[in-house]
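S.K.: what follows is a predicted structure for the sequence shown.
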Amino acid sequence: MAFHPDFQTNGYFFVNYTNSGGTSVIARYRATSATTASSNTEQIVLTVSQPYSNHNAGQLAFSPRDGYLYIGFGDGGSGGDPGNRSQNGRQLLGKMLRIDVDSGDPYGIPADNPFTNNGSVRDEIWAIGVRNPWRFSFDPETHDLYIGDVGQNAWEEIDFQPADSNGGENYEWKVREGNHSYSSGTSYGAGERTGAIYEYRHSGAGSGCSLTGGVVYRGCKMPDLQGVYFFADYCTNWVRTLRVRGGVAQEIVNQTTGLNRGIPGNLSQISSFGLDG
């Protein structure tokens, strides 16, 4: 769910859900009071048919830099992207989208989207080649974009887009999983080939199996952690941080022990991070 930047005025919020027919739906609702909203206010913004039942869910968020709505769609599911949807520019699956919900009917295309007027790539597409970007976030201070992309059999990855990017990155799935060859017979689609800034294995020391993308800390209670990105692994329950400098991930630190201290039991099956407003 994502609140419109002018939510306090217009009451709009946006939801990404999969309906009973297996179609992903981006819908707008309006709050009818401080604590309630009616399903009768639903306006369908965008629908995408899903070929399989996994990789359907996806993050959506408004950029603090440009105010547009960004949507992460997985590759359509099954395993190994059998339809090669992530590299197909005519498919919205396996992509990061960027749309203007304040113009058009039901939405507009920002004039500076990277593939506008490209006959082989949909205008909505902001970046190509993701597998399951079910958690992404913007740094509230720098406006850099961090994408947690769940891997297939061997590697989990974090993709990064600096705030001054013009879009058009190709994060390489399914040609590559993380920064390693996955399907050498697959051709790249459009966009600038862009490797992961961080990856970890599914086996060995420090491994995991399902990345949960997180958030950049900009609070005041932990000054040493200012500007670090928190992320986790859903399967193995660890939490790590990294800091990006010059587009490079540095200072990888395991924060699990400190976060577990004082918690009844331990952190487990971490599915999301949030910012304390």
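M.R.: Yes, it's here.

S.K.: CA atoms for contacts and neighbours, from now on please.
M.R.: Fine.

S.K.: so residue 12 touches residue 32, yeah?
M.R.: No. Counting by Cα atoms under 8 Å, residue 12 stays clear of residue 32, with 9.7 Å between them.

S.K.: so between the two, which is more surrounded?
M.R.: Using other Cα atoms under 10 Å, the more surrounded residue of residue 12 and residue 32 is residue 12, with 20 against 12.

S.K.: next, count neighbours for the closest residue to that one other than its chain neighbours.
M.R.: Nearest residue to residue 12 in three dimensions, chain neighbours excluded: residue 30, at 4.5 Å (Cα to Cα, 6 or more residues apart in numbering). Applying the criterion other Cα under 10 Å, we find 21 residues in the vicinity of residue 30.

S.K.: what's residue 30 in contact with, if anything?
M.R.: Residue 30 is in contact with 10-13, 37-38, 41-42, counting by Cα atoms under 8 Å, 6 or more residues apart in numbering.

S.K.: go again with 6 Å.
M.R.: Remark: with contacts taken as Cα atoms under 6 Å, 6 or more residues apart in numbering, residue 30 is in contact with 11-12, 41.

S.K.: what is the nearest of those to residue 89?
M.R.: Of all these, the one sitting nearest residue 89 is residue 12; the distance, using Cα to Cα, is 30.1 Å.

S.K.: try this one side by side with the last:
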Amino acid sequence: MLLGACAGGLPGVRAGTPPITAVRVARGLSFPLYVTYAPGDFERVFIVEQGGTIRILKNGTLLPDPFLDISHLTVADGELGLLGLVFDPDYAENGFFYVNYTSGRQPGPMATWIVRYRVSADADRADPNSAHVILTFPQPYANHNGGWMGFGPNDGYLYIAVGDGGNQFDPDNRGQTIVDDLWGSLLRLDVRGDDFPEDPMRNYALPPDNPFVGTVGDDEI
């Protein structure tokens, strides 16, 4: 209402809601959560399905075979599953892309995994054997896992949105904790380096200008 009133007072601007039309672009998807594209690719759209598959919509046609299938590594249950996808800024040269998924389900142990994969010789299929773990950490509950990832347009670092880990109302106050606790944070990692060569579950470097580097607080935040 406020926007409409403001617009109505501007010369040449008509009040009211602009017409919006929903257009179906694909059928046959299962719990699609996220849509993105590879840098410079104007023919394909990549669709994340919560159950663990990434599908390709190519020139308006949904390809029958998934780009990547990691359904054996994750479980789509509530807020669990394959939750995020981002392509490396240099994807055209290195073929790297990154996924964010959860493993396990209640009442057993659960975790978030940030993993890099590489495209295969077939541009429409990833190499499932190219998995390279960037980071993993436990999830105490089955909800509030976050999932979005993106590369900074100016710094080239990987940003990862991490939920507070649950449960309802953040009962363990994780969203307000920055020491030994990555939950409820926006992580910023340099995936082209490795400050932890002895740890196979941490394959990244810490940007020196992260706000808590060298102070009290997790360096990844």
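M.R.: Yes, it's here. Note that the structure is a prediction, hence the values are computed from the model and not measured.

S.K.: fetch the TM-score of the aligned pair.
M.R.: Once the chains are overlaid, their TM-score stands at 0.55 when taken by TM-score structural alignment, normalised by the length of the second structure; 124 aligned residues with a Cα RMSD of 1.0 Å.

S.K.: rewinding a little: quick one: what helix or strand has the residue nearest to residue 12 of the first structure in it?
M.R.: Remark: residue 30 of the first structure resides in strand 23-30, with elements defined by DSSP states H and E.

S.K.: how close does that strand sit to the second structure?
M.R.: Averaged over the aligned pairs, strand 23-30 of the first structure sits 0.4 Å from the second structure after superposition, using mean Cα distance after the TM-score superposition for the first structure.

S.K.: before we move on, the earlier item: which position in the second structure aligns with the residue nearest to residue 12 of the first structure?
M.R.: Counting by TM-score structural alignment, residue 30 of the first structure corresponds to residue 118 in the second structure.

S.K.: spatially central residue for the second structure, please.
M.R.: Among the residues of the second structure, residue 84 comes closest to the average C-alpha position under Cα atoms, centre = their mean, at 2.7 Å.

S.K.: and that one, what is it in contact with?
M.R.: Residue 84 of the second structure sits in contact with 99-100, 147-148, where contact means Cα under 6 Å, 6+ apart.

S.K.: could I get these as a markdown table with secondary structure, distance to residue 6 of the second structure and neighbour count?
M.R.: Below are these laid out as a markdown table (DSSP: H, G, I helix; E, B strand; the rest coil; distance: Cα to Cα, whole Å; neighbours: other Cα atoms under 10 Å):
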| residue | secondary structure | distance to residue 6 of the second structure | neighbour count |
| --- | --- | --- | --- |
| 99 | strand | 42 | 24 |
| 100 | strand | 41 | 24 |
| 147 | coil | 36 | 24 |
| 148 | coil | 33 | 18 |
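
S.K.: can you put those in a markdown table and add distance to residue 166 of the second structure?
M.R.: Written out in a markdown table, the entries for the contacts of residue 84 of the second structure read as follows (distance: Cα to Cα, whole Å):
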| residue | distance to residue 166 of the second structure |
| --- | --- |
| 99 | 21 |
| 100 | 17 |
| 147 | 14 |
| 148 | 17 |
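
S.K.: could you tell me where stretch 229-244 of the first structure falls in the second structure?
M.R.: Structural correspondence for stretch 229-244 of the first structure: none found in the second structure, per TM-score structural alignment.

S.K.: cool, and stretch 4-12 of the first structure?
M.R.: For stretch 4-12 of the first structure, the matching stretch in the second structure spans residues 88-96, with TM-score structural alignment as the criterion.

S.K.: going by neighbour count, list what's buried in the matching stretch.
M.R.: Applying a neighbour-count criterion of 16 or more other Cα atoms under 10 Å, one finds 88-89, 95-96 buried in stretch 88-96 of the second structure.

S.K.: looking at those, spot the one nearest residue 2 of the second structure.
M.R.: Nearest member of the buried residues of stretch 88-96 of the second structure to residue 2 of the second structure, counting by Cα to Cα, is residue 89, at 39.1 Å.

S.K.: and the closest one, helix, strand or coil?
M.R.: Secondary structure, DSSP: H, G, I helix; E, B strand; the rest coil: residue 89 of the second structure is coil.
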